[in-house]
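Engineer: got a sequence here, can you model it:
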Amino acid sequence: MKFDRVWFRNFRNLKDQSIDVSYKQVFLIGENGQGKTNMLEVLYFLCYGNSFRTRNLREVTRHGSDDFLIGAEFHDVHEDSREIILKYVEGKKTVLLDGREIKDRREVIYNIPCVNFSYDDIDLIRGEPEFRRNFFDQSLSMYDPLYLDDLRHYKAVLKQRNAAVKTNMKQMMETYNLLLARYGLRIQKARNEACSVLNMIFPDFYKNIAEDGRNLTLSYRPSWDGLDSEEKIAEYLGENWERDQRMFSTTSGIHRDRFIIYDQNGLFQNSGSTGQLRLASLILRTAQAAFFRRQTGMNPVMLIDDVMLELDSRRRGAFLEQLGSYSQAFFTFLLDEKYFSGDSDESSKCYHVINGQFEAQR
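Structural biologist: Take a look at the predicted model:
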């Protein structure tokens, strides 16, 4: 699976154009603010149907415009040639897959599974628990549509239960408790299994790349720890109805789960330096790609945005070695960076990005 050609109109600062990206490795070279990350955002949009930077689609529309359009020709996981178009017109987002309008985003995300490496990924290590929950949810949803369905159902029931809590609709409590327990328990089990698998990958990756003597461990702390059946969870929710009323929300559930990263010194986010935390976030994304390969036998598309800038030559080499196989990778670099060898072979293409214009380099 890979992108073959990408086009865009009225998207951020990018000039309206169509670009040949039918290469295993695509290098986007340029100074900051020229449009390299915007290009990766286009690709992410086409993989997931949304942006990794904003939920407000007006923000990605070029200044002075009211709409935008992005699209691509690509080969999907079955190596079939496809076309996807995403457009935003009059405040409405529309996705077309091979000319057919897509109503459900799940029809988009399984065509080109991608792993996105971003400078903001440090929040996966030191940010609020929600960032790590979202990381695990994305890791599982990339290949498991049943998990995605359970997550959607859980969020819908949670919203209904929260409304019932606020208005004291106790007659609905039992129904909502049972539904929340059903979907939540399945999500909890999947998260627990995913954490176990990632714990066999992430610590070794960190040890091989960082070589700083720290032994990292991922730990899953479910909100419903020790509750191993739908009946027990539903009963627990019922017992806490009055507490939930005082807090105006459901105070337990998978939306309160925590994922902890610690080492021999305790919480890693408290003892690690900023450089170590940033490196760990980069390695966690690498582990996400390895997790996807392990679960599916497929190689994802990689979007790697300037994250190697702070790595010394040894760690950069170790990172690229640990990165593993990919079906396609897009790298962004500054002009004066020495990106890895292989940039001149036939499987690679380099574009110089200047003011949103992509100029092919020989």
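Engineer: C-alpha from now on. contacts and neighbour counts both.
Structural biologist: Fine.
Engineer: mind telling me what element residue 332 is part of?
Structural biologist: strand 328-333 (DSSP states H and E).
Engineer: show me how far that strand is from its chain's centre.
Structural biologist: Centroid displacement of strand 328-333 relative to its chain, using CA atoms, centre = their mean, to the nearest Å, is 16 Å.
Engineer: after that strand comes which helix or strand?
Structural biologist: Later in the chain than strand 328-333, the nearest helix or strand by DSSP H and E is strand 348-354.
Engineer: mind listing what's buried in that next one?
Structural biologist: Within strand 348-354, the residues scored as buried using 16 or more other CA atoms under 10 Å are 348, 349, 350, 351, 352, 353, 354.
Engineer: let's see this one next to it:
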Amino acid sequence: MFLKKISIVNYKNIPSQTYNFSPTINCFVGNNGVGKTNLLDAIYHLGMGKSYFTPSALHNVRHGEEFYLIDGAFQHQEREEQIVCSLKKGQKKVIKHNGKAYERLADHIGKYPMVLISPSDRDLIVEGSETRRKFLDSVISQTDREYLELLLRYNRILLQRNTLLKQMAENNTFSVETLSVYDEQLAPLGQFIYQKRKDFMEVFLPIFSYQYAYISGGKEQVGLQYDSTLHEKSLEELLVENLPRDRVTQYTTVGIHKDDLLFEIEGYPMKKYGSQGQQKSFLIALKLSQFEILKRQLGVTPIVLLDDIFDKLDDNRVAQLIQLVTQNHFGQLFVTDTHSERTEQVVKQTGLTYQLIEF
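Structural biologist: All right, here's what the predicted structure looks like:
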């Protein structure tokens, strides 16, 4: 699978542009702020149905305009498939596959897998557990439709339970019996999601360890652990035990919505003890492992997007990353950089055909 062509209208700072792409390597080079990353994000948007960088779809509309439209042609095996993502202010976002709109945007997930590696991925290390859970859920959801469905259901029931806890506090009333109605639905969903995450991590961890050792040359030991209160007790037990605390805080304090991924280097938190290069290597290994999992489980080679990837990596680690590409491991690759000579020197070493688009 690869993206042959993209047409963009009013997406972020792009007024109207059309690009044709190489099925192997495509490089976007130019100064910062000229739109390289926005083009990368538009490609990601086609595959994933949303921006990688902007949570609100409305904020992707170019200033002063009323809509955005992204129209792409994918080559998938022997056929060409068209995906159109559009949004008009005041209306819902629409995604069309070969001219037919999806009834639910979730139905698009997993069809055109993308893996984007960006400097903003550092949020996975420095921000709270929600950012890491979103990463975990995103990877699993692309390969497991049931997981996505039950996760959405869990979040809806969790919101209802939290709303009820708040209403009870405001009205100075408390009913264990009423809460138990939600707990009876939440507990089995939570157990299912927990087990899926646990099973996924057992497959993911060896792949991640290999990828990091390859990029770093085996210079340091890193760790990645799935942290959950459900390791010790069932969600049903935890909800009962923490009922007094939930009543005081007015929200549900335990459950899979509190899970985390622990990033470590030499047994210490990566956030505090990892250098910038080590942190970036960790994140690249994380994303390359995501690529490998998606490729194995979907039977489709994901498109890889590398945004400013060579920043803060030493020459040895860049060389290791290049070797991964030359092993014919990847399908289509998109790269952004500020230095055209450096980019061209790097991609020439792959021996693959490439296209250079200057901004």
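Engineer: biggest separation within the buried residues of strand 348-354 of the first structure, which pair?
Structural biologist: Greatest spacing in those, by CA to CA: 348 and 354 (19.6 Å).
Engineer: need the contact list for the spatially closest residue to residue 86 of the first structure that is not a sequence neighbour.
Structural biologist: Excluding the flanking residues, the one nearest residue 86 of the first structure by CA to CA, 6 or more residues apart in numbering is residue 95, at 4.5 Å. Contacts for residue 95 of the first structure were tallied using CA atoms under 8 Å, 6 or more residues apart in numbering; they are 49, 84, 85, 86, 87, 101, 102, 103.
Engineer: SS state for residue 211 of the second structure?
Structural biologist: Judged by DSSP: H, G, I helix; E, B strand; the rest coil, the three-state class of residue 211 of the second structure is helix.
Engineer: what lines up with it in the first structure?
Structural biologist: Aligned by TM-score structural alignment, residue 211 of the second structure pairs with residue 205 of the first structure.
Engineer: my guess is that match contacts residue 282. True?
Structural biologist: No - with contact defined as CA atoms under 8 Å, residue 205 of the first structure and residue 282 do not form a contacting pair (10.3 Å).
Engineer: who has more neighbours, these two?
Structural biologist: Using other CA atoms under 10 Å as the criterion, residue 205 of the first structure and residue 282 rank with residue 282 on top: 25 against 21.
Engineer: residue in the second structure paired with the more buried one?
Structural biologist: The equivalent of residue 282 of the first structure in the second structure is residue 284 (alignment by TM-score structural alignment).
Engineer: what's the closest non-adjacent residue to that match?
Structural biologist: Using CA to CA, 6+ apart and skipping residues adjacent in sequence, the residue nearest residue 284 of the second structure is residue 117, 6.8 Å away.
Engineer: OK, contacts around that neighbour?
Structural biologist: By CA under 8 Å, 6+ apart, the contact set of residue 117 of the second structure is 283, 284, 287, 304, 305, 306, 307, 309.
Engineer: apply 10 Å and report the result again.
Structural biologist: Residues in contact with residue 117 of the second structure, defined by CA atoms under 10 Å, 6 or more residues apart in numbering, are 280, 283-284, 286-288, 304-309, 335.
Engineer: one more: residue 58 of the first structure?
Structural biologist: 11, 12, 65, 66, 67, 68, 88, 91.
Engineer: surely the last one is in contact with residue 65?
Structural biologist: The one in question is residue 91 of the first structure. No - contact between residue 91 of the first structure and residue 65 fails when scored by CA atoms under 10 Å: they sit 11.8 Å apart.
Engineer: next, the buried residues of the top helix by length along the first structure.
Structural biologist: As assigned by DSSP state H, the longest helix anywhere in the first structure is helix 173-198. Across helix 173-198 of the first structure, burial judged by 16+ other CA under 10 Å covers 173, 176-188, 190-192, 194-195, 198.
Engineer: how big's the offset between it and the second structure?
Structural biologist: Average distance, helix 173-198 of the first structure versus aligned residues of the second structure after superposition (mean CA distance after the TM-score superposition for the first structure): 1.4 Å.
Engineer: and the strands in the second structure?
Structural biologist: 2-11, 14-20, 25-29, 67-76, 79-88, 94-97, 100-101, 114-117, 222-227, 260-265, 268-269, 303-307, 333-337, 354-358 (DSSP state E).
Engineer: tell me what the first one is packed against?
Structural biologist: Read that as strand 2-11 of the second structure. On a contact count with 3 or more CA pairs under 10 Å, 6 or more residues apart in numbering; DSSP states H and E, strand 2-11 of the second structure meets strand 14-20, helix 36-48, strand 67-76, strand 79-88.
Engineer: starting at the chain centroid, how far to the first one?
Structural biologist: Okay, so that is strand 14-20 of the second structure. With CA atoms, centre = their mean, you get 25 Å for strand 14-20 of the second structure.
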